[in-house]
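[1] only geometry, no sequence info:
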């Protein structure tokens, strides 16, 4: 059979025409897809700017379907799902990104961080902690450590929290010495509850070594010493507190009074408290002075009537709390109405005796080292609301 060269000459132009037509067809389709994807993207962006999140999500889903390889659209979609509280859908989007083999290292870290945020917002703390731990050594390391620290604090895992705080302190992410002292104090509190005072003292001494200026450890050491019947040691620890952290002394006023009564050192303690009160007036210190001067009326000249201290306080600054306490021991012209008047004053003064968080404004009847509202440390001043 002879090979006919004419067929080749006829076939070459035909193949060229078919190839050219196919390329034009693919080019038109690609252009159409490229037009559709930006159109859907900008439509979603417009909806997002107009706070129409439902329509924005639909537009971004359409854009992702048109171009499933675009990672930015996946990130936008996942963040929208998280903001709407659809955490399971946000997790699926970010897990899909992490499963892709063509994802760059930076985008992989970004997707891992976004996945950790999904778990955090959903309250899945164990899965969030695992996702955050994988961000060590990445650009998100600092944020991840802060988030892990918050998780360990919420779950009261103080040893793990201390470990993360030490790494952050060593990395220059801030001064975490005071916070580490609080973690040790929290562990000491658990030891005391279990009856292990020796273990508690050891932890509190570690806390003092970590943050000598922190007041909490000295207060706890003084309480343990007082409970053990060692009033001299307890008083010495509180003297150190006055030297190292005088602003926290109102928190120790009641303990000062207890030590004075059990050790028979009312005059000495009263002199200490009146000296501090002269420098920095405080309602708690005032109550301790009144209580001690009532049992030791001649320890300080001019204190025959212990309640006169409330009047002296009123001369320095107006105080509904001090006025109500002074009036409680007075006899009125119409004494039959005294109970009603006193009850009204006490009710009005009660909110003024609370403590208030300086970070979030959460008020409580007791002083907190760790705010139950915003989780901030050392955000409660040692003074009552009326004194702020």
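    Great, that's in hand. Treat the numbers as computed from the prediction; the structure is a model and nothing was measured.
[2] from here on, contacts and neighbour counts on C-alpha atoms
    Fine.
[3] so residue 250 is in contact with residue 285, correct?
    Yes: with contact defined as Cα atoms under 8 Å, residue 250 and residue 285 form a contacting pair (5.6 Å).
[4] would you map the strands across the chain?
    355-356, 363-364 (DSSP state E).
[5] can you give me the helices for the stretch 1-150 of the chain?
    5-49, 53-66, 71-83, 87-99, 105-122, 125-133, 141-154 (DSSP state H, counting those that start in this stretch).
[6] relative to helix 105-122, how tilted is the third one?
    Read that as helix 71-83. In terms of direction (axes from the mean of the first three to the mean of the last three Cα atoms, to 10 degrees), helix 71-83 departs from helix 105-122 by 10 degrees.
[7] and helix 71-83, how far from the chain's centre?
    Relative to the centre of its chain, helix 71-83 is centred 27 Å away, using Cα atoms, centre = their mean, to the nearest Å.
[8] what helices or strands is that helix leaning on?
    On a contact count with 3 or more Cα pairs under 8 Å, 6 or more residues apart in numbering; DSSP states H and E, helix 71-83 meets helix 53-66, helix 87-99, helix 105-122.
[9] next up, a second structure to put side by side with the first:
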């Protein structure tokens, strides 16, 4: 059968006309959609960008009333309510979304997550937990688990927090070893508070197992041994802390010195602390070393040398205390070292502070360089308050 090209010639204009008509219909529909877009929505966005939240909320409420089926408007309004602390209104907005039968699954999950955030911010932990649990098999699962972990930590439900952290690790959400270790340490403290020594020891063992490099289990283990009068064992625990996490050793430096003295290990402890102080000088190590030095004159000489090497107010106080105990006047070198410390300490107090924004400056400004306010600097230095 031969094809008649006359039909093709007749069909081309018809096809062109139909295409042109379809494009006009789409253009008119687009124009109608643009005219139908709620102007209060854009007004609300503009007010929000200008940080006028009260007026923005009014505009969004008006937009929702004009177009009650638009979910994005509801989410914007609910988030505004939550940010302002109006949690009941935020809950109502998100519950209204969840009660809609025509809401797509993705939007329903989003509304459920927003509702859980409302409950958490409002301090309704039981309702927040239930709302987050409802997101178990959704795209918000990891976010819900992270929120639940924080919730359990805030409510001191350490067993649940450990389980949630382990689930997050198993799901590849990162390492939670440190948080798990802290939870076990909290359980150890709870066990000690109720007199269950075996449970406390087991919890500390699990804490060290969860995060071998964490300092807190060693800190607590040594403190427990020291309270029990087992000072040599406490020193041994803290020696391990000294080797694995020297930056955290200042937390127990004075306790370490006391246990070392009680166990007859003061000379060895003093040598270890001096070596650490050479690398990481700190106020706590300084106090511990003073505690371990038996000779008064040696303490004074060492404090004076450290005051020159590492000026600090605490070192100055220790030196003045030793001077008062020995009832001997300060030497010229000691006076010079103390003058240097006092001058350095006084510098931050010789500033002016803006009452509007807190900007500090050594020079008095009539107009604040930070917030541009006039006459916002009180004519008194911080040292005068």
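    Cool, got the structure. Remember, it's a predicted structure, so these values are computed and weren't measured experimentally.
[10] distance to residue 267 of the first structure added to the helices and strands packed on helix 71-83 of the first structure, as a markdown table?
    Below are those laid out as a markdown table (distance: least, Cα to Cα, whole Å):
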| stretch | distance to residue 267 of the first structure |
| --- | --- |
| helix 53-66 | 70 |
| helix 87-99 | 64 |
| helix 105-122 | 56 |
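[11] any chance of those helices in CSV, plus mean neighbour count and distance to residue 291 of the first structure?
    Shown next, in CSV, are these (neighbours: other Cα atoms under 10 Å; distance: least, Cα to Cα, whole Å):
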stretch, mean neighbour count, distance to residue 291 of the first structure
helix 53-66, 19, 63
helix 87-99, 19, 57
helix 105-122, 20, 50
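[12] who wins for proximity to residue 306 of the first structure among those helices?
    helix 105-122 (55.2 Å; Cα to Cα).
[13] quick one, what contacts residue 242 of the second structure?
    residue 249 (Cα atoms under 8 Å, 6 or more residues apart in numbering).
[14] what's the matching residue for it over in the first structure?
    Using TM-score structural alignment, the partner of residue 242 of the second structure in the first structure is residue 242.
[15] which residue in the first structure aligns with residue 127 of the second structure?
    Match for residue 127 of the second structure (TM-score structural alignment): residue 127.
[16] list the contacts for that match?
    116, 119.
[17] now render the helices of the stretch 1-150 of the first structure as JSON lines, adding distance to residue 340 of the first structure.
    As requested, those are exported to JSON lines (distance: least, Cα to Cα, whole Å):
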{"stretch": "helix 5-49", "distance to residue 340 of the first structure": "59"}
{"stretch": "helix 53-66", "distance to residue 340 of the first structure": "57"}
{"stretch": "helix 71-83", "distance to residue 340 of the first structure": "53"}
{"stretch": "helix 87-99", "distance to residue 340 of the first structure": "55"}
{"stretch": "helix 105-122", "distance to residue 340 of the first structure": "50"}
{"stretch": "helix 125-133", "distance to residue 340 of the first structure": "52"}
{"stretch": "helix 141-154", "distance to residue 340 of the first structure": "44"}
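[18] residues in contact with the residue most central in space within the second structure?
    Most central in the second structure under Cα atoms, centre = their mean is residue 150, positioned 11.0 Å from the mean C-alpha point. If you count contacts by Cα under 8 Å, 6+ apart, residue 150 of the second structure has them with residue 161.
[19] distance of it from residue 156 of the second structure?
    Relative to residue 156 of the second structure, residue 150 of the second structure is positioned 10 Å away (Cα to Cα, to the nearest Å).
[20] one more: residue 226 of the second structure?
    Look at residue 226 of the second structure and residue 156 of the second structure: by Cα to Cα, they are 27 Å apart.
[21] tell me which of those two has more neighbours.
    Shown here are residue 226 of the second structure and residue 156; by other Cα atoms under 10 Å, residue 226 has more neighbours (20 against 14).
[22] rewinding a little: which of the helices and strands packed on helix 71-83 of the first structure sits closest to residue 6 of the first structure?
    Per Cα to Cα, nearest to residue 6 of the first structure of those: helix 53-66, 45.7 Å.
[23] please name every helix or strand in contact with that closest one.
    helix 5-49, helix 71-83.
[24] what residues does the shortest one touch?
    Pointing back at helix 71-83 of the first structure there. Contacts of helix 71-83 of the first structure (Cα under 8 Å, 6+ apart): 41, 53, 57, 60-61, 63-64, 87, 89-91, 93-94, 97, 107, 111, 114, 118, 121.
[25] now the helices: where do they sit in the stretch 251-388 of the first structure?
    253-263, 266-279, 283-295, 308-316, 320-328, 338-349.
[26] superposed on the second structure, what's the mean shift for the fourth one?
    With the two structures superposed, helix 308-316 of the first structure lies on average 1.6 Å from its match in the second structure, counting by mean Cα distance after the TM-score superposition for the first structure.
[27] repeat that for the longest one.
    Here helix 266-279 of the first structure, set against the second structure after superposition, deviates by a mean of 2.0 Å using mean Cα distance after the TM-score superposition for the first structure.
[28] give me the buried positions along that helix.
    Within helix 266-279 of the first structure, the residues that qualify as buried are 266, 267, 269, 270, 273, 274, 276, 277, counting by 16 or more other Cα atoms under 10 Å.
[29] show me how far that helix is from its chain's centre.
    With Cα atoms, centre = their mean as the basis, helix 266-279 of the first structure stands 36 Å off its chain's centre.
[30] please apply the same query to the third one.
    Taking the mean of its C-alpha atoms, helix 283-295 of the first structure sits 35 Å from the chain's own mean (Cα atoms, centre = their mean).
[31] name the helices or strands packed onto that helix?
    So helix 283-295 of the first structure, by 3+ Cα pairs under 8 Å, 6+ apart, packs with helix 253-263, helix 266-279, helix 308-316.
[32] now these as JSON lines including distance to residue 332 of the first structure?
    Listed next are these as JSON lines, based on distance: least, Cα to Cα, whole Å:
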{"stretch": "helix 253-263", "distance to residue 332 of the first structure": "30"}
{"stretch": "helix 266-279", "distance to residue 332 of the first structure": "29"}
{"stretch": "helix 308-316", "distance to residue 332 of the first structure": "16"}
